[in-house]
Structures are given as C-alpha cells and as structure tokens.
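Asker: Below is the sequence, then the predicted model.
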Amino acid sequence: MEEKQTPFQAAVRPGLTIGLVSVALTFLVYFIDSSLLVAGWFGLVALAIFFVLVIFFGRQYRAELGGFMTFGVAFNFSFITMVVAGLISIIGGILLYQVIDPALPSVLAEQSVENTLEMMESFGASADSMSAEQLDEMRNSISDGFSLMGQIKSFGFALIFYAILSLITAAILKKKDKSLDY
C-alpha cells in the first residue's frame, strides 16, 4: 500500500515549480523590456498564472488522495505551495535587483512614477498637483521596495495575501466524500 503524502510534503514540488515559472517569467520580461515589470497588466497576468497553477497542482493532489479533500487539507496545500513559490520568487528578485542589475530599481521607480502620473491625468488630475518633494519621496519609497530589506518586508505582507488566496483556492479545491454522510 502506497503511503500518501501530507499536504506539506505534497506542496513543496508544486511550490518549487510555480516559483521557478515566476522567476523565469520575470527574467523573460526583464530581457524583453524591463519597464514592463511595473506595468499593472503584467502583475495581473502573473497573478492569474500563479492562481491557475496552484489550482492545477491542487487538483492533482486531490486526485492522489482519492478524489476528495477537506477544506483544511486544501488550505494547507495551497498556502505551503504559495509560500515556497514566494520564497523562490524572492530569491530570483534579490538576484535580479541586487546582483544582475543593481541600477534596475531606480529605473523601475522612475517608470512607476511615470505610470502613476499618467493614471492621475487619465482621471482628470493634473501632474503638476504633486510637488517635486512628493515625487522624490514617491520615487525613493518605490526604490526602497526593491532593496533587500524591502523585498523581505514585501514577502511578509505577501504572506497575508497568500493566506487570503489560499482560502479561495481551498474553497475551490475541497470536495467532500458524500458516501461518508449518514
């Protein structure tokens, strides 16, 4: 009789896979056009890919368990998968922003400020409504997010997001064995 993996054991391989896909996608976009890394649509596409892969691997794990999975098991699997993927992504980000291209954070901060000003103008606000000090503060704040400590802090906030996303995926993945109802 084959021994079944715990949700923690089963989540490591999908987490590594999703993390590596995330890093590969980030590097691919970096090589194509680094300014796309701060584009809103890129973040949404990456999130959608992330979410779909977690569900895909979760369904595979549910099938391994005999086609049924409780909400708790599904949550644990999803959360651990996302944490492992997030750790791999953080390592890739640290390599990109600290080792490969240390000047990239300032370029991305400038691009992000430009994107913000364009969005403000599209809503009818004037770009001149922000002072030079406010723009510099915004630039520095965004640039600090790409630093080593900034990435570690963002991972801390990401854990909260992963928990919320895991609740959603667990609700999708759970499947109760009706034959056990009396």
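Answerer: Looks like it arrived, so ask away.
Asker: From here on, just use CA atoms for contacts and neighbour counts.
Answerer: Will do.
Asker: ranges for the helices of this protein?
Answerer: Here the chain has its helices, by DSSP state H, at 7-33, 40-64, 71-94, 104-122, 132-145, 148-173.
Asker: List the contacts of the fifth one.
Answerer: To tie it back to what came earlier, the one meant is helix 132-145. 105, 106, 108, 109, 110, 112, 113, 150, 151, 154 (C-alpha atoms under 8 Å, 6 or more residues apart in numbering).
Asker: of those, closest to residue 41?
Answerer: residue 112 (13.0 Å; C-alpha to C-alpha).
Asker: what residues are up against the residue nearest to the closest one when sequence neighbours are not counted?
Answerer: In space, residue 112 comes closest to residue 38 once its chain neighbours are excluded; the distance is 6.1 Å by C-alpha to C-alpha, 6 or more residues apart in numbering. Contacts for residue 38 (C-alpha under 8 Å, 6+ apart) come out as 108, 111, 112.
Asker: Second structure for comparison follows:
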Amino acid sequence: MDKSAQISQLSLKYGFILAAVSIVLSLTLHFVNPVLVYTNFMVSIGIFIVFIALLVISGINIRKEIGGFWTFGEAFKAFLIISLILAITATLYNFVLMKFIDPDLPARAAAAIEDAQRAMMAKFGLGNDEIDAALEKGGNMQEKLEPNFKNTFTSFGVSIASYGIISLILAAILKRKEPETFNTFPTEA
C-alpha cells in the first residue's frame, strides 16, 4: 500500500474513533446537564482542549504508523479527513439530538443562555433596560438553535472552517521531514 493510501486509511480509522468519543462525551454531558455545554464557558474550553489533544495524539500515531515522517501536505490531508468526519458526525448528532431525542432542548438551552447572559451583564453593572436591549439586539437564541436546514448548514460550515484552521496549525507543528542521507564512502575513479 502506498503512503497516501495508508494515510487516508489511518485518518479514517482515527476520525471514526474520535467521532465515537465525541458522541459518548456529548451524551454523557447531556445526561448530566443538557444545557451545561451552552452555559458554562469552562466546559466548552475543556472539551476544546481535550479534542485538540486527541487530534495531536492521532496525528502522532498516524505519523509513527507510516514510518515517522510526513510532509506538511500529508499531515494536512490526514487532519482534514479526521476533521471532516468529526464535523459531519457532530452536525448529524446535534440535528438528531435536537430534532428527535430532546426536541425541547433548543428552548431550554436558549432560556439558560439568556439567564447566563443576564447574570453576566448584571455583574458588569448594566441596568435591566440595557440588558433587555442587548439581548434583543442579539436576536432570538431559540431560533438560532432550532434544528432546521439553515442552522444545520451554518453549523457544518463553521465546523469545517474551524477544523480547517486547526488542521493547518497541527500539520505545520507535526510535520517531520525525513533526514537526507549522504553517501560518505569514497567513489572509485
């Protein structure tokens, strides 16, 4: 098997592993507190850090399995395949979760987000009128969370763009050039 096909195969393997981890983590957090991910910034940051670490580990493992060296392009291809699987899985999971498993989640999450935003703005000393104006300016959060074509497509696009940037950064960090070997033996004349 050539190197490119091997990278594709390993990327698919790690992409599906990370997608399964993502679904298990999301379901666990959903059962603990369905709106936690929407209202707790530290939980979101924690999840982001965990997935960056898992992507790095996956990249290092792929690099080892193909011989320890790969170009920026090969690394980017691997991360892009993994990212595409993660973005598709996350988009489908969120759609199914909000449309069929927990159809009341968009309303509950929107209310929890609004409460959290109100509390944060009150801490900064804003009055009720200013808070109401700021929230009204932000638009209807429930509409933004509803699982419809527009929101699903937008979510997928944002995921792909975000993962694309992360893929570029990780590929630049994890590329490893194969050392050049020199023939040090004298040649006969």
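Answerer: Right, received. Where do you want to start? What you see is a predicted model; the values in this text were computed from it and never measured.
Asker: ok so, going back, please work out which of the helices of structure 1 is packed deepest.
Answerer: Among the helices of structure 1, helix 71-94 has the highest mean neighbour count (mean count of other C-alpha atoms under 10 Å), at a mean of 22.
Asker: which residues of structure 2 does it align to?
Answerer: Mapped onto structure 2 using TM-score structural alignment, helix 71-94 of structure 1 covers residues 72-95.
Asker: For the matching stretch, give me the average deviation versus structure 1.
Answerer: Taken over the aligned residues, the distance from stretch 72-95 of structure 2 to structure 1 averages 1.1 Å (mean C-alpha distance after the TM-score superposition for structure 1).
Asker: Other residues contacting that stretch?
Answerer: Contacts with stretch 72-95 of structure 2, where a contact means C-alpha under 8 Å, 6+ apart, come from 4, 7-8, 10-12, 14-16, 18-19, 22-23, 55, 59, 147, 152, 155-156, 159-160, 163-164, 167-168, 170-172, 174-176.
Asker: give me that answer again for 7 Å
Answerer: By C-alpha atoms under 7 Å, 6 or more residues apart in numbering, the surrounding residues in contact with stretch 72-95 of structure 2 are 7-8, 11-12, 14-16, 19, 147, 152, 155-156, 159-160, 163-164, 167-168, 171-172, 175.
Asker: Contact partners for the residue nearest to residue 99 of structure 2 when sequence neighbours are not counted?
Answerer: With C-alpha to C-alpha, 6+ apart as the criterion, residue 99 of structure 2 has its nearest non-adjacent residue at 6.0 Å, and that residue is residue 147. Residue 147 of structure 2 sits next to 95, 98, 99 when contact means C-alpha under 7 Å, 6+ apart.
Asker: Compare these with structure 1 and list the overlap.
Answerer: Contacts conserved in structure 1 for the contacts of residue 147 of structure 2, using both residues aligned by TM-score structural alignment, their matches' C-alpha atoms under 7 Å: none at all.
Asker: Relative to residue 25 of structure 2, how far out is residue 165 of structure 2?
Answerer: Distance, residue 165 of structure 2 to residue 25 of structure 2, using C-alpha to C-alpha, to the nearest Å: 23 Å.
Asker: For residue 174 of structure 1, list the residues it contacts.
Answerer: Contacts for residue 174 of structure 1 (C-alpha under 7 Å, 6+ apart) come out as 68, 69, 70, 71, 74.
Asker: quick revisit: so can I have a markdown table of the helices of structure 1 showing distance to residue 182 of structure 1?
Answerer: Formatted as a markdown table, these follow (distance: least, C-alpha to C-alpha, whole Å):
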| stretch | distance to residue 182 of structure 1 |
| --- | --- |
| helix 7-33 | 27 |
| helix 40-64 | 23 |
| helix 71-94 | 20 |
| helix 104-122 | 57 |
| helix 132-145 | 54 |
| helix 148-173 | 23 |
